[in-house]
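J.: Kindly return the folded structure for what I paste below:
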Amino acid sequence: MTTTQRRPEEQGLPFNVFAKACPSRGTLEHVTGRWGALTLGALYEGSLRFNELRRRVDGVSEKMLSQTLHALERDGLVHREAQLTNPPRVDYELTPLGRGVAQRLLSLIRFVEDSMDAVLEARERYDDTRGAR
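T.: Model prediction:
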C-alpha cells in the first residue's frame, strides 16, 4: 500500500472528524447521540448494573441500551464486568478515557440545563413568528 493509499492515522496524520472517512466520526456519534451521552453521564456517578442503568436513563429501551453499551465498550469508553454468579451479574463502568469524555459531556449537559429558560423563550418567539402551535 502506498503512502497515499494508507489511512490518515497510519500516516501519522491527525484525525479529522469533518472528513467523511475519519473513524472519529463514529465515536463522536456514539458519544453525542442521545443514549450515548445519557449513558456516559449516568455511569460517571459510578458502576451500575444493566437494569440500574436502564432505570437511571429514563426512556431508553433494553435494546437501545444494549446497543449503546456495546458501541461504547468497543470504543474503549465503557468496561463491562461479568461475574459468574447465579444469577449472572454484569456491571458497567467508565474507563479512564470514558471518564474524561463523560466529564466534558456533563459540562455541556449542565450548560444546556442552565440555559433552558432562554431556550424555551427562543422557541416561543420562533413559534409565534411562524404561527406554529
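J.: make it CA atoms for all contacts and neighbour counts henceforth
T.: Noted.
J.: hey, where'd the helices end up in this structure?
T.: 24-32, 34-43, 50-56, 62-74, 96-114, 116-130 (DSSP state H).
J.: And this one, please, so the two structures can be compared:
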Amino acid sequence: MKKEKSQLTDICQLQLQGVKDTQDLLSGKWKTVIVAALYYNGKFRFMNLSRHIEGIAPKVLSKELKDLEMNQLVKRTVIDTMPITVEYELTSQGKSLNKVIEAMGEWGVNYRKSILKK
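T.: The predicted structure follows:
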C-alpha cells in the first residue's frame, strides 16, 4: 500500500514561512533577549543594556544591535553630549513583537515553575 504525501494548505505554508522569517530575524542566542529587554525597559544606553543582559560580551551585543537595527527592529540614537551618548530603543516594528515577547515570557515562567515542582 502506497502512502500519500500530505499536502500543506496555502494558509499553513504561509504561516510556516512567517515562523521561519521571524526565526531568521531573531536567530541566535541574544536577539530575542535584547528585544525583550528593550520591550520591558524602554530605552537603554549601550553599557546599561550590556549590564542588564547577563553573560553577553560587548562585541556580541554590538553586532546583534547592528543586525536588529539593519532589520528595522531597533533604533539607535546618538546624543551629542560629552562623551557622546548612544541610546537604543525598539522601533514600531520592534514593538509589534509585543505579543511574541509576552507569550515567551509567560511560557518561560510557567515552564520554570513546572520543572522546579518536580
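J.: Once they're superposed, tell me the TM-score.
T.: TM-score of the superposed chains, computed with TM-score structural alignment, normalised by the length of the second structure, equals 0.74; 103 aligned residues with a Cα RMSD of 2.4 Å.
J.: Redo the helices of the first structure as JSON lines? Include distance to Arg89 of the first structure.
T.: Output for these, formatted as JSON lines (distance: least, Cα to Cα, whole Å):
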{"stretch": "helix 24-32", "distance to Arg89 of the first structure": "25"}
{"stretch": "helix 34-43", "distance to Arg89 of the first structure": "17"}
{"stretch": "helix 50-56", "distance to Arg89 of the first structure": "9"}
{"stretch": "helix 62-74", "distance to Arg89 of the first structure": "15"}
{"stretch": "helix 96-114", "distance to Arg89 of the first structure": "22"}
{"stretch": "helix 116-130", "distance to Arg89 of the first structure": "38"}
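J.: closest one to Thr85 of the first structure among those helices?
T.: Nearest to Thr85 of the first structure among the helices of the first structure is helix 50-56 (15.3 Å), distances taken as Cα to Cα.
J.: The closest one vs the second structure, average offset?
T.: The superposed helix 50-56 of the first structure is, by mean Cα distance after the TM-score superposition for the first structure, a mean 0.6 Å from where its aligned residues fall in the second structure.
J.: Show the secondary-structure elements that that helix is packed against.
T.: helix 34-43, strand 89-94 (3 or more Cα pairs under 8 Å, 6 or more residues apart in numbering; DSSP states H and E).
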